[in-house]
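Enquirer: pasted the sequence and its predicted model underneath.
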Amino acid sequence: MSESPESARQPEHPESASEPTQPTRPVTPGTQASFGTYGGRPVSFVRRGTRLQGRRQQAWEEHSDRWAVDVPRHIANTSVHPDYVFDAEAEFGRKAPLIVEVGSGLGDAVCHAAEENPGSDFLAVEVYTPGLANTMIKINGRKLTNVRVVEANAPEVLATMLPPGSVSELWVFFPDPWHKSRHHKRRLIQPEFAALAATALKPGGLFRVATDWSNYAVHVRDVLAASPDFTNLHDGERRGPESPLTQVWQSGVESLVGGAPVKEGRAPVSTEHTGPNEGVDETGGWAPRFEGRIRTSFENKAHEAGRLIFDLCYRRV
């Protein structure tokens, strides 16, 4: 919710999760907009700055008409009017599998995947405007025709913008972990989001998630295990000593290393963000690393900090 961030990490920022504007359209009862802006419901971000400068500004001016989906707004500049429906076949000029990445960040993962998979179409969902501009620079520089970007709140994209059953794969790579217990409710992947993902995905479609924090990995595993709409493609795999969760617990790396590599000459600082340590993970369910995900600079930093990457892959029932 992605770097996303994340980057793909969904950008972490103290600003409000939305920037309300005066409504230009009627507010439809029951939509997220009818609850204020997002009414406390999970959103795909905490809003980062939107200012564009230099080549990013130039890229936006030159390429947004071609590569950015122009969606009608509701009462926020990242909302999507519930009457709008994305027509992928018309947008891309063909009928092809549609892969959606939530939290596409600077576009490294989605553009690499699009380059490697010319037979599929890709939609990058992000609210960090400079990140979208960077993505368009990559799209144009690599002469890609199978990527579009949209500046929008992901739950609304899944709920109303995308036709039900139209998505072949949904990717959420390195969403904002919201470490503190009182902030867990802000995590993107919640039961409500799982239901929206199931609606957008076609039967048999894949939901791929990756995170570098064990506590969030367990959270995602629990949420999707409770969902009647998904089945874990790697149920029971990589458990016990082979589990990356067991390895994290036994090493204690997350309790000592923060969000960035420890600099030479400095002592590691406790994060206190690891969650309960059960010693051995007897549940498992971890997927092997998704080969279709390029290792970005963000993921490299996680490795440098000593953290492990948790991959999860679910099939829409």
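Expert: On my side now, so go ahead.
Enquirer: hey, let's count contacts and neighbours off CA atoms from now on
Expert: Will do.
Enquirer: tell me if I'm right that residue 198 and residue 316 touch.
Expert: Yes - using C-alpha atoms under 8 Å, residue 198 makes contact with residue 316 at a distance of 6.3 Å.
Enquirer: list the buried residues in the longest strand seen in the chain.
Expert: Scanning the chain for the strand with the most residues, using DSSP state E, yields strand 201-211. Within strand 201-211, the residues scored as buried using 16 or more other C-alpha atoms under 10 Å are 201, 202, 203, 205, 206, 207, 208, 209, 210, 211.
Enquirer: next: stretch 33-42.
Expert: 33, 37, 38, 41, 42.
Enquirer: distance to residue 253 and secondary structure added to those residues, as JSON lines?
Expert: Shown next, in JSON lines, are these (distance: C-alpha to C-alpha, whole Å; DSSP: H, G, I helix; E, B strand; the rest coil):
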{"residue": "33", "distance to residue 253": "41", "secondary structure": "helix"}
{"residue": "37", "distance to residue 253": "39", "secondary structure": "coil"}
{"residue": "38", "distance to residue 253": "36", "secondary structure": "coil"}
{"residue": "41", "distance to residue 253": "32", "secondary structure": "coil"}
{"residue": "42", "distance to residue 253": "29", "secondary structure": "coil"}
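Enquirer: and the residues you listed, which is closest to residue 82?
Expert: residue 33 (9.4 Å; C-alpha to C-alpha).
Enquirer: so what's that closest one up against?
Expert: For residue 33, the contact set (C-alpha atoms under 8 Å, 6 or more residues apart in numbering) comprises 27, 39, 74, 75, 76, 79.
Enquirer: relative to residue 120, how far out is it?
Expert: From residue 33 across to residue 120, the span is 32 Å (C-alpha to C-alpha, to the nearest Å).
Enquirer: and here's the other structure:
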Amino acid sequence: MNEVPQKFHRQPYSFVRRGDRLTARRQNAWDTYSPTHVLEVPRELTDTSVAAGASFDQERVYGRRAPLVVEIGSGLGEAVVSAASQHPENDYLAVEVYTPGIADLLLKMGQAGVENVRCVQANAPEVLDHLLPEDGVDELWVFFPDPWHKKRHHKRRLVSPDFAAKAARVLKPGGLWRLATDWEEYALVMREVLEASADFENVFPGAGATEADPEGGWSPRWEGRILTSFERKAGEAGRRAHDLTYRRV
């Protein structure tokens, strides 16, 4: 058996790949749109990696220069396709590893007739490290990342001091990082990470403070984040979304 290179284990992945089998509708959307709307990137070790030296030429990819919004973990594409439809003046890049999710995004994109969305099937930290240019992103979204709620899995959580440094590298000064989670304990961790970072300031300092949580800093629900099926199910299960908004300083 071939030994897995040691550096493969240096950073735990924040995701688990699920089955990549596509329904007929998703397969048709993939065949139609992936050649033009899913970016080809150089790989290293795995099919979700991004090799050092990869490049992202926004003007070539979108055919113009416009504000760039990047969503990490786009899921089924509900949020990014809705935003792209409402704001054709922006460019949107969806980062996702799950093939059926990207296919569903492409299906929604085609149905909505939007042309300002592109996807990259890759591990998010490597996208921030190797693909996106420094100071090139106007907004970064991380909505409902896997909470990895078991303590032994906390090291897999996406939002960490190391990831915050990567986010700061690609965000323009003044750019916004919008986050949301329905897992309260993870929300507190997110806030702790961002408050400790010298690269970010809370857009809503002290907001939402209570006797039980005097620190506050929670954002009002951003109207640009549509209610997805995932968030709706979380609400039905009694889990409330917590929003945070930070600005790159």
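Expert: Arrived safely. The shown structure was predicted, so the numbers you read here are calculated from the model rather than taken from an experiment.
Enquirer: any idea what the TM-score is?
Expert: For this chain pair, the superposition-based TM-score is 0.96 by TM-score structural alignment, normalised by the length of structure 2; 248 aligned residues with a C-alpha RMSD of 1.6 Å.
Enquirer: in structure 2, what stretch matches the longest strand of structure 1?
Expert: Under TM-score structural alignment, the counterpart of strand 201-211 of structure 1 in structure 2 spans residues 171-181.
Enquirer: one step back: now do the shared contacts for residue 198 and residue 316 of structure 1.
Expert: 229, 230.
Enquirer: now do the strands in structure 2.
Expert: 68-72, 91-96, 117-121, 137-143, 171-181, 200-202, 242-248.
Enquirer: closest to residue 234 of structure 2 out of the ones you listed?
Expert: Taking those one by one with C-alpha to C-alpha, strand 171-181 is closest: 9.8 Å.
Enquirer: and the angle for the closest one with strand 242-248?
Expert: Relative orientation of strand 171-181 of structure 2 versus strand 242-248 (axes from the mean of the first three to the mean of the last three C-alpha atoms, to 10 degrees): 170 degrees.
Enquirer: next, the mean deviation of strand 171-181 of structure 2 compared to structure 1.
Expert: Average distance, strand 171-181 of structure 2 versus aligned residues of structure 1 after superposition (mean C-alpha distance after the TM-score superposition for structure 1): 0.4 Å.
Enquirer: thinking again about what came up before, quick one: residues in contact with the match of strand 201-211 of structure 1.
Expert: 134-145, 187, 241-249.
Enquirer: what's the offset of it from the middle of its chain?
Expert: 11 Å (C-alpha atoms, centre = their mean, to the nearest Å).
Enquirer: hmm, residue 103 and residue 175 of structure 1 touching each other?
Expert: Yes - using C-alpha under 8 Å, residue 175 of structure 1 is in contact with residue 103, at 7.1 Å.
Enquirer: what sits against the aligned residue in structure 2 for residue 68 of structure 1?
Expert: Aligned by TM-score structural alignment, residue 68 of structure 1 pairs with residue 38 of structure 2. Listed by C-alpha under 8 Å, 6+ apart, the contact set of residue 38 of structure 2 reads 118, 119, 120, 121.
Enquirer: as JSON lines, those residues with distance to residue 203 of structure 2 would be great.
Expert: Formatted as JSON lines, the contacts of residue 38 of structure 2 follow (distance: C-alpha to C-alpha, whole Å):
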{"residue": "118", "distance to residue 203 of structure 2": "28"}
{"residue": "119", "distance to residue 203 of structure 2": "28"}
{"residue": "120", "distance to residue 203 of structure 2": "29"}
{"residue": "121", "distance to residue 203 of structure 2": "30"}
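Enquirer: one step back: export the buried residues of strand 201-211 of structure 1 as CSV, with columns for distance to residue 183 of structure 1.
Expert: Output for those, formatted as CSV (distance: C-alpha to C-alpha, whole Å):
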residue, distance to residue 183 of structure 1
201, 28
202, 31
203, 32
205, 30
206, 28
207, 24
208, 23
209, 20
210, 19
211, 17
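Enquirer: between those residues, which is nearest residue 179 of structure 1?
Expert: residue 211 (12.4 Å).
Enquirer: residues near residue 181 of structure 1, how many?
Expert: 10 (other C-alpha atoms under 10 Å).
Enquirer: so how far is residue 128 of structure 2 from the residue nearest the centre of structure 2?
Expert: Centroid-nearest residue in structure 2, with C-alpha atoms, centre = their mean: residue 72, separated by 1.0 Å. Here residue 72 of structure 2 is placed at a distance of 10 Å from residue 128 of structure 2 (C-alpha to C-alpha).
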